[in-house]
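J.: Sequence plus the predicted model coming up.
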Amino acid sequence: MKMMNLFRNWTFSPPQFLAIGFGLAIIFGTLILMLPWSTTGTITWMNALFTATSATTVTGLVVVDTGSDFTVFGQVVIMILIKIGGLGLMTFAIMTVLVLGKRIGLKERVLLQEALNQHSIGGVVRLIKILFIFSMVMELIAAVLLSFRWVPEYGWGFGIYTSIFHSISAFNNAGFSLWSDSLSGYVGDPVINLLITFLFITGGIGFTVLYDVMTTKKFRFLALHTKIMLVGTLIVNLVAVIIIFLLEFTNPLTLGGLSLGDQIWASYFQAVTPRTAGFNTIEIGDMNPGSIVFTLLLMFIGAGSASTGSGVKLTTFLVIILAVMTYLQGKQEPVIFSRRIGNEIVNRAMAIVVISVTVVFISILALSISEPAAPFMLIVFEAFSAFGTVGLSMGLTGDLSELGKQIIIVLMFIGRIGPLTLAFALAKSSKPLVSYPKGDVFTG
């Protein structure tokens, strides 16, 4: 009842409520991680805050080793934060209210609409129920399948536990691993490669897309957003695999020393993981400069809208591309799959990209000041990874200064809640009182 009263009495806008909710979850996680039974040794407040933020924003950047510096209790706390961050704070709050048998009011549905990036409040509670159950079932099945691989290697206890941990981390695109080298020890293992990538691709494609696919029989009846996400994900992933393979297959530090089969598996994994997954099977810092720059693009694009991933989102990127092509062709509005994309959607996509580029640029500038001894490419990579909540690193994370950690914390937070959501949360809404005449501005 208290939770319901809290929801019904809130005076914040939905973006403000979501930002505050994520902030409170991070603070609460920090306090728990500071408990003596959460770590095997001592941990500073800053490192606890960094870890809690990384887990809640499902990023995966770490300043302390997850497997050795945290106890099982601390690791479970991290798993819970990952689940909250992946599915969203509102999802867990609404599910709790439903379990208590309470009614979901209009204000709660508006919050769900904002959290899931839906156009209307109709069916959002049903969507929450289905997706919550779906995520739990997916993680359970994946954990069982991973156990067949890891129980023979590590025994029943750790084998089952590590399967559960990596299943949750992968589906929620968190990138946390119990091994300091992530999944590098399984670079050519088809079971690990297929299961882990299937989990984070499924989690990153978007909850609304999953719901549409589960409830629609034929492709032509799918929503436009679903069609764009499915086709776009397939094309981007295929292109990424080919480019990574061509750029790295002669690099002795990454693919060059592997067999052809392992090269293909490593190329596939490293091509799909930058879109916010955060796991790696080859050392990121050893990749060629061309591969690093291409990975920056993938991290900036990110996953799907209303998913466990972040970035500017694939649909945003594709809408911008379509808008540019439409302008060059002298047409008015982008058309895809026999459907027009309205100018308001194009403007929203442009706003997201411009704000995102601005945030990343300012963060790179700030990190260049706070980390003067760090190579510039490491700073750029760290900023893109934090904003996209990817979790990949070229080795700078553990060497960050206290100020540098604070910058990355803010960047991870902005990346997870979304730059446009943050802008709406900070902006004051006002209606124009005067309409001004149109003026011409020369561009280009």
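T.: Perfect, I can see it now. Residues are numbered from 1 along each chain as shown.
J.: all contacts plus neighbour counts: C-alpha atoms, from now on.
T.: Fine.
J.: Name all residues that make contact with residue 223.
T.: residue 212 (C-alpha atoms under 8 Å, 6 or more residues apart in numbering).
J.: Return the distance of it relative to residue 336.
T.: From residue 223 across to residue 336, the span is 12 Å (C-alpha to C-alpha, to the nearest Å).
J.: Show me where the stretch 201-350 of the chain has its helices.
T.: Assigned by DSSP state H, counting those that start in this stretch, the helices in the stretch 201-350 of the chain fall at 207-215, 224-248, 260-272, 289-301, 314-328, 343-370.
J.: what's near enough to touch the residue lying closest to residue 421 once chain neighbours are set aside?
T.: Using C-alpha to C-alpha, 6 or more residues apart in numbering and skipping residues adjacent in sequence, the residue nearest residue 421 is residue 15, 5.4 Å away. By C-alpha under 8 Å, 6+ apart, residue 15 lies in contact with 114, 421-422, 424-425.
J.: put this beside the first:
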Amino acid sequence: MVGAQILSLPIASATGERTPFIDALFTATSATCVTGLVTVDTGTHYSTFGQIVILLLIQIGGLGFMTMATLFAFFLKRRISLKERLILQEALNQSDMEGIIRLVRKVVLYALTIEGVGALLFTIRFLFDMRPGRAVYAGIFHAISFFNNAGFDIMGEFRSLTDYVDDPLVNIVTMLLIVTGGLGFVVLSDLTDLGKRKRLSLHTKVVLSMSGFLILFGAVVIFLFEYSNPGTMKQLPLGTKILSAFLQSVSPRTAGVNTLDLASLRQATQFFIVILMFIGASPGSTGGGIKTTTFAALLGAVWAMIRGREDVVMFRYRLAQERVNKALTLTLLALALVITATMILSTTEDHHFLMILFEVTSAFGTVGLTMGLTTQLTLTGKIIIILMMYIGRLGPLTLGYALSPKQERALYRQAEGKIIIG
């Protein structure tokens, strides 16, 4: 709400006129929830002041409010209370409070370091196309946006990175920023401490293996589907086709960056991207979706059932049944939200069903990819997408816990009954 009030001021727009509040609220929500969907073009509609406000919202939303609050507490030399440590433990998806403050310091250090390197590499490339001051500003903006999986860009006219579809440096740096931001800070911390511990945690192994599989599998599918599509890849050299296929596979990790025209993709590719967006990034990261670990737990449960095993086993570790139940609950809640929002928008927006499903899933997964529907949304449509971005960033389970009545411990268990399944 604070961001919306500021972005609606005349000083925040390039023309000096007030931005309609609903559009300012949409942009502020998208930035804070690190989504990237916008009803007005960030590069041309907002002034430099407005863009900096958006960038600050992205950084706060990406790192997390509690992480930023803790950072300010460090600067003010204020003691972190037990209550704040407990909230941080939940915010960073930790099983205990041990080392939680050290992890917060690492989160900030990793973020600033990775964003700094990304900004430098982007600046070097943009110097060939822009004035030095503009190149530095564009480098910083896009490094922060892409690392936080926000997908905002200032290229103008909703172009994203389509002008750089054949540029290896821009594509590779963008993918590395998206992947490092989407892995999660716990995984990054685990990787940097590998030399000391000599082993990776189960969480890190699952995140790395599932993320790698989804990126590689996604790139192959997109490459095969779009190879002969005259609207996207057909005219591109082989190397550029491979590069664009990988970026379009990495982007649904919730980054919202594209080098191909999404509206020109084949319907099979568009629907496949919807699936990737729904899965999203990893826990404790700057991304959204149901998360790669949730998807892995579901696959593990299916595989165990097919093999007639009682336990879900990953990397020689057994998952607790409570984790599998949580994964199933989260997925069903997420599906219910996406289906409900899609049905509502299908009645309020006069557009193709797949375009609406794509938009809703992009908002829920805090991805930011669009087939062009965002700018054409009605007032009701904008409100629904704002709510989906907000819920997607909070997580459906978080919202469910917040709204549900206080749970009381059951004093007895009901007798076991049987129903026919399948």
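T.: Arrived safely. These numbers were taken from a predicted model, which means no experiment stands behind them.
J.: follow-up on the earlier one: save the helices of the stretch 201-350 of the first structure as TSV, and put in distance to residue 129 of the first structure too.
T.: Below are those laid out as TSV (distance: least, C-alpha to C-alpha, whole Å):
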stretch	distance to residue 129 of the first structure
helix 207-215	11
helix 224-248	20
helix 260-272	28
helix 289-301	28
helix 314-328	25
helix 343-370	28
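J.: so what corresponds to residue 363 of the second structure in the first structure?
T.: When the first structure is aligned by TM-score structural alignment, residue 363 of the second structure is paired with residue 386.
J.: Could you report the separation of its match from residue 295 of the first structure?
T.: With distances taken as C-alpha to C-alpha, residue 386 of the first structure is found 13 Å from residue 295 of the first structure.
J.: Look at these two and report which has more neighbours.
T.: Between residue 386 of the first structure and residue 295, counting by other C-alpha atoms under 10 Å, residue 386 is the more crowded of the two (34 against 25).
J.: contacting residues for the more buried one?
T.: Going by C-alpha under 8 Å, 6+ apart, residue 386 of the first structure touches 59, 61, 408, 411-412, 415.
J.: how about a cut-off of 6 Å?
T.: The contact partners of residue 386 of the first structure, taken as C-alpha atoms under 6 Å, 6 or more residues apart in numbering, are 411-412.
J.: Aligned against the second structure, show me the partner of residue 330 of the first structure.
T.: Superposed on the second structure with TM-score structural alignment, residue 330 of the first structure falls opposite residue 308.
J.: What's the local residue count around that match?
T.: A count of neighbours around residue 308 of the second structure, defined by other C-alpha under 10 Å, yields 9.
J.: Need the residue closest to the centroid of the first structure.
T.: Among the residues of the first structure, the one closest to the centroid is residue 309, at 2.3 Å (C-alpha atoms, centre = their mean).
J.: How about the contacts made by it?
T.: With contact set as C-alpha under 6 Å, 6+ apart, residue 309 of the first structure has these partners: 173, 204, 276, 303.
J.: which residue lines up with it in the second structure?
T.: Alignment note: residue 309 of the first structure maps to residue 287 in the second structure; criterion TM-score structural alignment.
J.: same question, residue 37 of the first structure
T.: Match for residue 37 of the first structure (TM-score structural alignment): residue 11.
J.: That match: how many residues sit nearby?
T.: Residue 11 of the second structure: 18 neighbours (other C-alpha under 10 Å).
J.: Spell out the secondary structure type for it.
T.: Secondary structure assignment for residue 11 of the second structure (DSSP: H, G, I helix; E, B strand; the rest coil): helix.
J.: about what we covered before: from residue 401 of the first structure, how far out is the residue nearest to the centre of the first structure?
T.: In terms of C-alpha to C-alpha, residue 309 of the first structure sits 27 Å off from residue 401 of the first structure.
J.: could you show me where the helices are in the stretch 1-150 of the second structure, in order?
T.: Taking DSSP H, counting those that start in this stretch, the helices of the stretch 1-150 of the second structure run over residues 2-7, 21-32, 42-45, 48-63, 65-75, 82-91, 100-126, 132-147.
J.: Tell me which of those is the most buried.
T.: helix 21-32 (a mean of 24; mean count of other C-alpha atoms under 10 Å).
J.: Contacts made by it with the rest, please.
T.: Contacts of helix 21-32 of the second structure (C-alpha under 6 Å, 6+ apart): 3-4, 7-8, 36, 38, 54, 57-58, 61, 386.
J.: try 8 Å this time
T.: Contacts of helix 21-32 of the second structure (C-alpha under 8 Å, 6+ apart): 1, 3-5, 7-8, 36-40, 54-55, 57-62, 150, 152, 366, 379, 382, 386, 389-390.
J.: And for stretch 374-385 of the first structure?
T.: If you take C-alpha under 8 Å, 6+ apart as the criterion, stretch 374-385 of the first structure is touched by 276, 292, 296, 299-300, 360, 363-364, 367-368, 391-397, 408, 411.
J.: Ok, stretch 132-143 of the first structure next?
T.: Contact partners of stretch 132-143 of the first structure, identified using C-alpha under 8 Å, 6+ apart, comprise 87, 91, 160, 163-164, 166-168, 171, 195, 199.
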